[in-house]
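Chemist: Following is a predicted model, sequence given first.
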Amino acid sequence: MRVLMAAPSSPARLHNLAPLAWALRTAGHDVKIAGRPSFVEEILRTSCVAVELESGDEAALAESAALAEFAELWRPQVVVSDARAPAGTAAARAVGAVAVRVLGALDEPDPGDADITLDTVPPSLRAEGGPARAVRHVPYFGPVVVPNWLRRKARRDRVLLSLTDETMFGPVFDAVAEADFELVCAAEAARVPAGVTMPANVRLVDSAPPAALLPTCAAVIHDGDAALALAAAAHGLPQLSLAGSGIAARIAATGTGRTGSVEGVRALTADEELRRAANAVREEISALPAPRTVVAELIR
C-alpha cells in the first residue's frame, strides 16, 4: 500500500505523525512524507522518505498544488495529514484515496472532512469529545543520544526543567532550593541571568533529551510545551506548567499536574494524589490502540 503523509513545517507536528509512519513502514507499506524545502532535512531525521514541495506557503500546508500533482503521479491509496495540512485531504480527494487526519495536543477535536480522524490525545485530556478514533500517544522528539551523565543511577528523585523564558530561572531555582530532588536543566550557564543563585540540587547539562530522560524522572516542570506535557502524561509524571496552554489546563483539570506559580513545587514529587492521577492517565494512554493496531484497521 502506498501512503503519502503531509506535514506542516513544525517539528512537533511532524513528530506526532512519525510513530504512525513507522508503524506503516514496519508493516511493509511504502511511506513518503511531503513538506516544504526548508523542512526536508527535518523529515529525513525521522528516517522516512521525503518529498520536497517547491511551491506554496513555507509555514503550513493549507493549500498545495504541488502535493496534489505528486499524488496524481504516485497514486497513493491513503493520504495522512496533520490538522494544519488540509492540503492532504484535498490531495486524497483528487486521487480517490482514503483521507486520514491526525490530531495532536494543539488541535481541536473537529474531524474536518477527512474519512478517518485519529486523535493522539487521550479522551480524559480532551476539552470535548468528538468522532475521532483515539490512538496511543508514542512520545517522539527526533534522534537523540543518551548523555554520559545519564548512564549513572540517580541518588534521589529527578525532575526535568524545560524553559524558554530565561527570566523564570530565578524564581524556579529559589523555589527548589533544598528540595529533596535533583533538578536537571539543559542550559548553558550564560543563559542564567546574572545574580541568580544556583542551588546545590540544580544541575545544568549540555543535553537533556526527553526521550532518554523522562523514564528516569519523577516529575516535570515546563512552560506550557504541549509536546513535553503530553509525553510526561504518557510516562505518568506529575507536572507543573509555569505558563498557560490548552493542554496544561486540561492536565491540571484531571489532577495530574498544576499550572501557574512555583509555589508548592517542592512537594511536586511527594504529592500522592498527583502521582495517582498521573498514573491513571498513563494507564489510560497505554490501554489505547497502538499505531500498529490502527494500521491493521486501515488495511482492512
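Modeler: Looks like it arrived, so ask away. Numbers count the residues shown, from 1 in each chain.

Chemist: When you work out contacts or count neighbours from here on, use the C-alpha atoms and nothing else.
Modeler: Fine.

Chemist: Name all residues that make contact with the residue lying closest to residue 77 once chain neighbours are set aside.
Modeler: The spatially closest residue to residue 77, leaving aside those adjacent along the chain, is residue 97, at 4.7 Å (Cα to Cα, 6 or more residues apart in numbering). Residue 97 makes contact with 76, 77, 78, 79, according to Cα atoms under 8 Å, 6 or more residues apart in numbering.

Chemist: From those, pick the one nearest residue 231.
Modeler: residue 79 (25.8 Å; Cα to Cα).

Chemist: looking at it, that closest one is touching residue 93, isn't it?
Modeler: No. Contact status for residue 79 versus residue 93: not in contact, 9.2 Å apart, counting by Cα atoms under 8 Å.

Chemist: overlap in contacts of those two?
Modeler: residue 99.

Chemist: neighbour count winner among these two?
Modeler: Set residue 79 next to residue 93 and count neighbours by other Cα atoms under 10 Å: residue 79 wins out with 30 against 16.

Chemist: Regarding that one, what is its secondary structure?
Modeler: Following DSSP: H, G, I helix; E, B strand; the rest coil, residue 79 is assigned to strand.

Chemist: Does the nearest residue to it once chain neighbours are set aside lie in a helix or a strand, and which?
Modeler: Closest residue in space to residue 79, ignoring its immediate chain neighbours: residue 4 at 4.7 Å, by Cα to Cα, 6+ apart. Assessed by DSSP states H and E, residue 4 sits inside strand 2-6.

Chemist: chain center to that strand: distance?
Modeler: The chain centroid and the centroid of strand 2-6 are separated by 20 Å, computed with Cα atoms, centre = their mean, to the nearest Å.

Chemist: distance of residue 144 from residue 5?
Modeler: 23 Å (Cα to Cα, to the nearest Å).

Chemist: second one coming, line it up with the first:
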Amino acid sequence: MRVLVVPFPWKTHVFNMVPLAWSLQTAGHEVRVAAWPDLLDAVTSAGLTAVAVGPGETPQVRRARDRRQTSERAAAAKGAPQEGLDALFAIRPDRERLSWEQARRVFDDLVLPQARRSNDSMMEDLVALARAWRPDLVLWGAKAFAGAVAAEAVGAAHARVLYSVDVYTRMREDFLHAQALQPPEQRVDAMRDWLAAWAEKYGAAFCEDLVDGQFTIAPLPEAFRPDPRPTTLAVQFVPYNGPAVVPRWLAEPPPAPRVLMTFGDSAEDRTARLPLPVERIQEILDAVADVAMELVLALPPQARRELREVPAHTRLVESVPLAEVLPTCSAVVHHGGTWSFGCALRYGVPQLLIGRAFDAPLKFRCLERAGAGLAMTPAEVDGPAVRAALVRLLKDTALRANAARLREEMLAMPAPNELARTLEDLVAARRPGPVPAPR
C-alpha cells in the first residue's frame, strides 16, 4: 500500500514519525513524507523519501514570526493566550472536565491559532499531492490536521500519531461536553468551522475524524493514556534523534550516579529560548554543587558562556544523544520535551520535568500519579526546590521502582514493526473503493 506521512512542521515531530515510517517501508510499502521545505533534510537524512508542501522558510524565521504574532494577539486580547494556557492546568488525569469558558479559551486562544499557522499554508499542496499519488493510508502527526483533510478528500484511511499524552482528545471531549450544555444559539465551534471550510472545498464533509483521526497511535504506556478509546493503537516509543555520535566519555562508567540536565535546545537553532533564564540555571548549579553525582549539563553555546561558575562534578556539553546517554543515568532533569520524556520512560529513569509546554499539565499529572517522577513549572523553580527534587529522585526507591515498572510496560507494547502489520489489516478492512476524482 501507499502511505503518506504528514508530520507537524517541526523537526522533533518529523523525528517522531521516523520509526513507524521505516517499519512500513521495510514491510514493503511505499512511504512518502510530506514536509515543509525547510524540513526536507530532516526527512532525507533519515533515509526516507520527502515531498515538499507548504512555505519555504527556516525554523528561525518561523519562530520569530510566531513570537511576534503571539505578542500582538496577547496585547489585543489582554493576555488571552496566557489565560488559555492557564486553563490547560485545570486538566487532570481523572474525569474532571474543563468548563465552557476554559474549553473555549484553550481552543480559541491556543489550539486554533497554532493550527491555522501550521496547516493553512500547506493544505492545498498536500491535497494536490494526495490526489496525484493516491495514498491508501495517511499518518498525520498530532496538530497536523491538513493530513486528515487530505485523507478525507481522497477517501484514504488515516490515523493521528501522538508524540505525547493525548491532551487533544481530552480537550475536544471537554469542549463538546460543555458545548452541549449551552443554549443552541451559543454553541459556537471555531475548530469545526475552520476544518469544515477546508473539507468542503475538496468535496468532503466535516466529521470528528478530522480532529481525532479514524485511529490514534499512542506511543506511551497506559498510565499516560487517561482517555482510552477502541480506536487507540498502542506502540512502543522508539527513540530517533537524528544523526548522532556517541561521545567518548560514555565508554567509562561514571564516578558517581549520573544525572542529565537538558532543556532541549538544539545547537542548530540559535534562537531557541530556554525555559529558564541562565541566572536561574546558575542558581540551580550552586544549590546542587554538593550533591554526590556526575552532572551532565547540555546547554547551547551562548547560555554556557553566560554561566558564572560550574561545579566540579559537572560535565558541560552542547548536546547529547539521549538514547545513548539516558541508559547510563540515575535521574534526568528536563523541560518536558517529547524525546527527553519518552527516552526517560523507555530507559526507566526517574525524571524531573520543568516546563510549561502545551501538553505539560496533563503529562505532569500522569507522571506524578504513576509515581515515576516529579514536575514543576518554571515559576516554581529555584535552587533549593530543584536540589530537593533531585535528591529525592536519586534516593527515593519507590520512584525508581515505578520508573522501572513503566519501562517494562513500554517494552511490552507492540513494536512499530508489529503495528505496521495491524495497520495493513485496518486499511484493508476500511478501503472504501476507488479514490474520488478531483472536482
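Modeler: Done, it's in. These numbers were taken from a predicted model, which means no experiment stands behind them.

Chemist: if we can go back for a sec, would you confirm that the residue nearest to residue 79 of the first structure contacts residue 33?
Modeler: Yes. With contacts counted by Cα under 8 Å, residue 4 of the first structure reaches residue 33, the gap being 6.0 Å.

Chemist: Between residue 144 and residue 5 of the first structure, which is the more surrounded one?
Modeler: For the pair residue 144 of the first structure and residue 5, the greater number of neighbours falls to residue 5 (27 against 13), based on other Cα under 10 Å.

Chemist: wait, what's in contact with the more buried one?
Modeler: Applying Cα under 8 Å, 6+ apart, the residues near residue 5 of the first structure are 31, 32, 33, 34, 79, 80, 81, 88.

Chemist: Please report the distance of it from residue 110 of the first structure.
Modeler: Computed as Cα to Cα, the residue 5 of the first structure to residue 110 of the first structure distance reads 20 Å.

Chemist: Run through the residues that contact the closest residue to residue 246 of the first structure other than its chain neighbours.
Modeler: Take residue 246 of the first structure and drop its neighbours on the chain: the residue closest to it by Cα to Cα, 6+ apart is residue 106, 7.3 Å away. Under the criterion of Cα under 8 Å, 6+ apart, the neighbours of residue 106 of the first structure are 226, 246, 247.

Chemist: ok so residue 106 of the first structure is a strand residue?
Modeler: No. Counting by three-state DSSP, residue 106 of the first structure is not found in a strand; it is coil.

Chemist: if I look at it, how far off is residue 125 of the first structure?
Modeler: Distance from residue 106 of the first structure to residue 125 of the first structure, by Cα to Cα: 11 Å.

Chemist: between those two, what contacts are shared?
Modeler: In contact with both residue 106 of the first structure and residue 125: residue 247, using Cα under 8 Å, 6+ apart.

Chemist: In what element of secondary structure is residue 118 of the first structure found?
Modeler: strand 116-119.

Chemist: Let me know the next secondary structure element after that strand.
Modeler: strand 133-134.

Chemist: which residues sit against that following strand?
Modeler: Residues outside strand 133-134 of the first structure that contact it (Cα under 8 Å, 6+ apart): 116, 117, 118, 119, 120, 121, 122, 123, 288, 289.

Chemist: which of those are buried?
Modeler: Applying 16 or more other Cα atoms under 10 Å to the contacts of strand 133-134 of the first structure, the neighbour count classes 116, 117, 118, 119, 120, 121, 122, 123, 288 as buried.

Chemist: Surely residue 238 of the second structure is in contact with residue 19?
Modeler: Yes. Under the criterion of Cα under 8 Å, residue 238 of the second structure makes contact with residue 19 at 6.6 Å.

Chemist: Among the contacts of residue 106 of the first structure, which lie within strands?
Modeler: Nothing among these maps onto strands, per DSSP state E.

Chemist: Tell me the residues of the second structure aligned with the strand holding residue 4 of the first structure.
Modeler: Using TM-score structural alignment, strand 2-6 of the first structure lines up with residues 2-6 of the second structure.

Chemist: Turn the contacts of residue 97 of the first structure into JSON lines, including distance to residue 129 of the first structure.
Modeler: As requested, those are arranged in JSON lines below (distance: Cα to Cα, whole Å):
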{"residue": "76", "distance to residue 129 of the first structure": "31"}
{"residue": "77", "distance to residue 129 of the first structure": "29"}
{"residue": "78", "distance to residue 129 of the first structure": "25"}
{"residue": "79", "distance to residue 129 of the first structure": "24"}
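
Chemist: rewinding a little: neighbour count: residue 4 and residue 33 of the first structure, which is higher?
Modeler: residue 4 (30 against 25).

Chemist: Please enumerate the strands of the second structure.
Modeler: Secondary structure of the second structure (DSSP E): strands located at 2-6, 30-35, 50-52, 137-141, 157-161, 215-218, 232-234, 258-262, 294-298, 314-317, 331-334, 351-354, 373-376.

Chemist: where's the fifth one relative to the chain centroid, distance-wise?
Modeler: Put plainly, it is strand 157-161 of the second structure. So, by Cα atoms, centre = their mean, the centroid of strand 157-161 of the second structure is 16 Å from its chain's centroid.

Chemist: Average offset of that strand relative to the first structure?
Modeler: Following superposition, strand 157-161 of the second structure is found to deviate from the first structure by 1.2 Å on average (mean Cα distance after the TM-score superposition for the first structure).

Chemist: tally of neighbours for the residue mapped onto residue 105 of the first structure from the second structure?
Modeler: Aligned counterpart of residue 105 of the first structure in the second structure: residue 164 (TM-score structural alignment). A total of 24 residues lie near residue 164 of the second structure under the criterion other Cα under 10 Å.

Chemist: mind checking how far residue 164 of the second structure is from residue 332 of the second structure?
Modeler: The gap separating residue 164 of the second structure from residue 332 of the second structure is 18 Å, by Cα to Cα.

Chemist: Also residue 41 of the second structure?
Modeler: Counting by Cα to Cα, the gap from residue 41 of the second structure to residue 332 of the second structure is 30 Å.

Chemist: so how far is residue 170 of the first structure from the residue lying closest to residue 18 of the first structure once chain neighbours are set aside?
Modeler: The shortest distance from residue 18 of the first structure to any non-neighbouring residue, by Cα to Cα, 6+ apart, is to residue 46 (6.7 Å). According to Cα to Cα, residue 46 of the first structure and residue 170 of the first structure sit 36 Å apart.

Chemist: Mind checking which of these two has more residues around it?
Modeler: Legend: neighbour count by other Cα under 10 Å for residue 46 of the first structure and residue 170, higher for residue 46 (21 against 16).
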